[in-house]
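1. starting from these lines, generate the structure:
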Amino acid sequence: MSTEMYDVRSKYINKFTRGLIFMAGDAVALLLATVFAFIILAPFSGGERAFPVGYSLLFAGSVLAGLMIFRMYLVTWRYVSLREMVRIVNGVGVGAILAVLTGNLIWNISNFEFAFTALAALIAIQFIGGFRISKRVLMELLIQSPRKQMKHTIIYGAESEGDQILRDILRNKQMKLSVHGVFDDRAIPGLFLHETRILGGMQTMYDYLRNQPVEALIVAYPEMPKKDLKAMIDHVKSIRPGIEIKILPSFHSLSDDPVGVHHIRDISIEDILGREPVSLDMDMISESITDKTVMVTGAGGSIGSELVRQCAKLKPATLIALDVDETELFHVENELRKIGTEIVPCVASVTDYRKMDLIMGSVQPDVIFHAAAYKHVPMMESFPEEAIKVNVGGTQTLAELACRHLVKKFVMVSTDKAVNPTNVMGATKRAAEEVCMSYNDTCLTKFISVRFGNVLGSRGSVVPIFMEQIKNGGPVSVTDPKMKRYFMTIPEAVLLVMQAGSMGDGGEVFVLDMGEPVKITDMARDLIRLHGLEPDKDIQIVYSGLRPGEKLFEELLNAEEGVSDTQHREIFKAVCSRNMSKEELNYYIADIFNMIDAGQTELLREGLKKIVPTYSYKSELNGMGLTNKSQQEAM
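-> As a prediction, the model looks like this:
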């Protein structure tokens, strides 16, 4: 016999055995109920009366049949809940009625039997319910881990989410959590939630933290505004720096199954950024993706891979994931295959005109999300020619081929660094925006650019760098104490890019509402506290100074640009003035590529400035990190 057949047979035997145990226990409970009912009613029967053996057996059999109708012999003993108790009441009630009807046909029963049936049914509900809940009582109340080995835990949130999480904790003693109090400003102090007292609101919780050895806090309040959550976490950490904090995320990120302990997770920097979840018109986004052929360039990167994930959820006809990095592309394909989603991986460079022409001619995409780009600011200061080849040349190649192959929409991912750029990366992305605007209205394709700031957790961003530095014991290196940046989460940015792309008519540069800028120093301090450490005490913060091409503040609109509202409150439309015609733009781009071919990297910034007049740079910052003078000496 195979192992699988043995397992199936074992499960069947266990299921059958459990049902017989339940039935035997219920039969004993029913017979005891009839005995107790007779003892109670006998003094009021008006004379000597024998115990109704036949009717009692009929009652027990009828009730067992009623319980079978309500499937009470397929219930897990360990997790009997209020729903099962209701089914027990229904089953006993149906069985009692069946017993009365049958008994009346057989014996023509009297008022005594009616009263006997009603009282026996009430007693049976108690006995059967007690029998069914006995294992849960034993497991949850009697078999407990030693309290001293369990974490002193409190919960903030006393409504349905806190209720469910507390239930789970009481049920699963292996979690080693002992809840000593529940706090919520919305609840009445003094009440009990599953035998745990509601002690008060937020201020009472702070006092409790000062006076009690609390080891863990669970925030079961998914609707709490993020600014309030950040203020609460900061205060809690200032009182008890080493406390472990878990959080129940907003419901938009949860599945449809009931809330439980498995949903809580560690507090993260995303939770305390102060940004509220974005609102989306998923019908509009779905209409632009579902049953379409979609291509994502840069699919192995932080933004590109999330674009692939989000597009896959909307069931496109074909999803092409294109990237020059085969390793990252493999990881994305493998991740999606595990959840049953198929994509078409394609290893290619957006600068390879011939190969991109072959690919687009073969797959005929309806929509292109162009996320392939070099983005590392200091690195691109040393290698401006590479930034120009990919960010400008790659975009121009794709734009031309999109027109040739009748792509309906071309959505380019841009950056806030394209505004009044002080670095090559920003200037090349601004030039790429110009490319998209210049091709719009020249063919069927609608070209749209979407501009936003930094995303949390992307490769090369500050958060992973800070976390690695904290893990290594510090110090955390911040460029400048005054530096600020706009931040949003990767899924949030990607969904807004998709929203902007779905509502664009062509030629727009959309700007995402990035909220308030965040001081990088404050973010570093928050991350240190989230690790249970104290800034400047356990982990030092040092300042390294601005790197090549960096500026203290990023902008989302040029000084000469205006902005207009759209139908989405978090997406704005920049009023961008075209700096030159398509022919002029192509001429200047060709001139820059001639400089690259001639090895004249010291002239590239001047060439970029002709395309992007707002680009400002220091003349000593040129290719390979050399100054003009040193380059001339080297030549």
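2. could you use CA atoms for every contact and neighbour count after this?
-> Noted.
3. what's the local residue count around the nearest residue to Arg171 once chain neighbours are set aside?
-> Nearest-residue entry for Arg171: Glu140, 5.6 Å, with adjacent residues in sequence omitted and distances by Cα to Cα, 6 or more residues apart in numbering. Per other Cα atoms under 10 Å, the neighbour tally for Glu140 reads 16.
4. for Val476, same thing?
-> Residues within reach of Val476, counting by other Cα under 10 Å, total 24.
5. how about the one 4 residues further on?
-> A total of 18 residues lie near Asp480 under the criterion other Cα under 10 Å.
6. how much space separates the residue nearest to Arg171 from Leu82?
-> Using Cα to Cα, to the nearest Å, Glu140 is found at 16 Å from Leu82.
7. now the other sequence, so there's something to compare against:
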Amino acid sequence: MISGRTFQDYTSVMTASCFFFICCYEIVYGLMGMYDSLWRYAEIVEFFRLVCASVVSVGVFIVVSQLIFTEPHVPVSVYLLSALFATSLTLYSRLTYRMYRNVKLGQKRKKARRTLVIGAGDAASTLLHEKLKTPNSDMNIICCVDDDPKKVGRNIMGVAILGTTNDIPELVARCEIETILLAIPTLDEENKKRILQICSKTKCNLLILPDIVKIIADGEPLASRIRDVRVEDLLGRPEIVLSDFTTDLITDQVVMVTGGGGSIGSELCRQIAECGPRLLVIVDIYENNAYAIQQELRRRYGDRLNMEVRISSVRDSHKVNALFSKFRPSIVFHAAAHKHVPLMEDSPEEAVKNNVFGTYNVACAAEKYGAKRFVLISTDKAVNPTNVMGATKRLCEMIVQALAQKSSTTFVAVRFGNVLGSNGSVLPLFKEQIAAGGPLTVTHPDIVRYFMTIPEAVRLVLEAGAMGRGGEIFVLDMGKPVKILDLAENLIKLSGFIPYTDIDIKFTGLRPGEKLYEELLMDEEGLQKTDNQKIFIGAPIDLNKDTFFDHLAALKQIAYSNNSANLVQALIDLVPTFHHKPWQES
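-> Sure thing, here's the model as predicted:
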């Protein structure tokens, strides 16, 4: 009994109240969007909205029912208890569904790769949120590590933080980890290199999140931005950003790139296209490479980029002059060259014809047709060269310096070391050898080289080209030299194998003309700083331009007579620092 009344007295009003109670909930829930939410993706805010909608529903029901149902009145406590029961039932049913779904997903993830996440910050939290919502995730995140001691021993989204980055090898073994994900997009390059070197001690597949700026710019889910760790990441070199001065140099100018289809040349074309030239002229003798970069730039820029592609050899002075006469470039980047050291040892006359006199043809045409600036792409092998290729590139630098003494065109050279991933370089070779099951071939266990990524090298080339006043040899800071053996071992590890166990490394002995180490500066050139900390200037060497060009004419006759022995001797006479070593024992 309620207030002296029996339950039968309330039957009609209770029936009507239940109907009206359900209507209030349905209407308010509908107006507040509670039926539009996907509860498998529900967060805490969804549950808060549910409680708010229930309070509003109950409030409306109580107020209206007191006005409609006069006798007998149902006590307010009954309404409140009913509302509490309805809200709890709704909340628990939806929460149970989400928990059931997460359990099912957890069972599916047991089949995915066991993953350790490095970093327990915002990026890791967002990634874990996304992984809970992704039914077909290929990663089963087992644990995290973080170098913040306050986080160690705690949980992030239910995943334990078991240690610091120094504990990675131990955790990999203990937790049977298959994949390691570096999820700290704001990490500086030095610490990234340190952490990846720790990870490379394991057999795990290594993944990484890209720079935080790229993530924000793309606006895509974090999971879609995860990529494999590349050898370039182990270099630990920060990204170079072009200055406004460099951009202004290219913008609205006619720019020519010789060797534009090669590794360096094609990247030059990409970065020049971003600066908005009036016309980009790509010159290359190899039609497949020229076609590839042409199609790439057309897909990316369409009609926004005015571009001309010409198939031509820089050896053909008449064709070179015809191209300059037609297009009248104001900026010239000369990247066309033969670069393979052993091949040029076998065919020195081809190295001289292409490198030396190809440079001479393009440089003379630049001067003749009024180009403002000529930038030669040189190499560290031009410093105290021991091989024909290096000697020819040194001669190219001498041509640039000699022409700079008498020309209104600004002639400069930019010298740097090896670039990772360029055509014919050691990295693609190692990847092919790993794909074939090994062994990887290294010429000498102590051989070292300076390395730079292709985009980094090209950005610095553009910067140096913009700051040149004439005759300088710009030297790029290549960082610390890298042992080729370390590079080979790291690449094997990044591929998920164990060096010398799964894939062997064999030493083949130094090749003709190869040095154990490369020098970036000649002693007599000195070193001057520039505004860019990564670019230095070697002061021009005094040259007698009259006698130099006479000797160059004589060299040309020998080269076109195809007398290799006499040609090498002529190179030795013309390049004082050239000490030819046709073969070195390991």
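8. now the helices for the stretch 251-400 of the first structure?
-> Here the stretch 251-400 of the first structure has its helices, by DSSP state H, counting those that start in this stretch, at 282-289, 302-313, 326-338, 353-363, 377-382, 384-387, 395-404.
9. residue closest to the middle of the first structure?
-> Ser253 (4.4 Å; Cα atoms, centre = their mean).
10. would TSV of the helices of the stretch 251-400 of the first structure with mean neighbour count be doable?
-> Shown next, in TSV, are the helices of the stretch 251-400 of the first structure (neighbours: other Cα atoms under 10 Å):
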stretch	mean neighbour count
helix 282-289	17
helix 302-313	22
helix 326-338	15
helix 353-363	15
helix 377-382	21
helix 384-387	24
helix 395-404	22
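11. could you dump the ones you listed to TSV with distance to Gly190 of the first structure?
-> Output for the helices of the stretch 251-400 of the first structure, formatted as TSV (distance: least, Cα to Cα, whole Å):
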stretch	distance to Gly190 of the first structure
helix 282-289	44
helix 302-313	46
helix 326-338	49
helix 353-363	66
helix 377-382	57
helix 384-387	64
helix 395-404	64
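12. of those, which is nearest Lys15 of the first structure?
-> Closest to Lys15 of the first structure of these is helix 326-338 (Cα to Cα; 31.7 Å).
13. average offset of that closest one relative to the second structure?
-> Compared with the second structure after fitting, helix 326-338 of the first structure deviates on average by 1.7 Å (mean Cα distance after the TM-score superposition for the first structure).
14. what's in contact with that helix?
-> Applying Cα atoms under 8 Å, 6 or more residues apart in numbering, the external contacts of helix 326-338 of the first structure come out as Ala299, Gly300, Gly301, Ser305, Arg309, Ala321, Leu322, Asp323, Glu342, Ile343, Pro345, Val347.
15. what range does it cover in the second structure?
-> On the second structure, the counterpart of helix 326-338 of the first structure by TM-score structural alignment is residues 287-299.
16. what's the answer for stretch 285-303 of the first structure, then?
-> Taking TM-score structural alignment, stretch 285-303 of the first structure hits residues 246-264 over in the second structure.
17. next, count neighbours for Phe548 of the second structure.
-> Using other Cα under 10 Å, Phe548 of the second structure is surrounded by 14 other residues.
18. need the contact list for it.
-> Ala402 are the contacts of Phe548 of the second structure under Cα under 8 Å, 6+ apart.
19. any idea what it aligns with in the first structure?
-> Under the alignment (TM-score structural alignment), Phe548 of the second structure pairs with Leu585 in the first structure.
20. run the chain-centre distance for the match of helix 326-338 of the first structure.
-> Stretch 287-299 of the second structure sits 21 Å away from the centroid of its parent chain (Cα atoms, centre = their mean, to the nearest Å).
21. contacts only, for Leu235 of the second structure.
-> Leu235 of the second structure sits next to Lys193 when contact means Cα under 8 Å, 6+ apart.
22. for Leu196 of the second structure, give me its contacts.
-> Listed by Cα under 8 Å, 6+ apart, the contact partners of Leu196 of the second structure are Asp233, Leu234.
23. again, but for Met224 of the first structure
-> Applying Cα under 8 Å, 6+ apart, we find Met224 of the first structure in contact with no residue.
24. tell me what the helix ranked longest in the second structure is packed against?
-> As assigned by DSSP state H, the longest helix anywhere in the second structure is helix 76-109. If you count contacts as 3 or more Cα pairs under 8 Å, 6 or more residues apart in numbering; DSSP states H and E, helix 76-109 of the second structure packs onto helix 44-68.
25. show me the contact partners of the helix it packs on.
-> Counting by Cα under 8 Å, 6+ apart, 17, 20-21, 24-25, 28-29, 32, 34, 37, 73, 76, 79-80, 83, 87, 91 sit against helix 44-68 of the second structure.
26. again, only using 6 Å
-> Outside helix 44-68 of the second structure, the residues that touch it by Cα atoms under 6 Å, 6 or more residues apart in numbering are Cys24, Tyr25, Val28.
27. pipe those residues into JSON lines and attach distance to Ala365 of the second structure, neighbour count and secondary structure per row.
-> Shown next, in JSON lines, are the contacts of helix 44-68 of the second structure (distance: Cα to Cα, whole Å; neighbours: other Cα atoms under 10 Å; DSSP: H, G, I helix; E, B strand; the rest coil):
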{"residue": "Cys24", "distance to Ala365 of the second structure": "86", "neighbour count": "21", "secondary structure": "helix"}
{"residue": "Tyr25", "distance to Ala365 of the second structure": "84", "neighbour count": "22", "secondary structure": "helix"}
{"residue": "Val28", "distance to Ala365 of the second structure": "80", "neighbour count": "18", "secondary structure": "helix"}
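28. perfect, that will be all.
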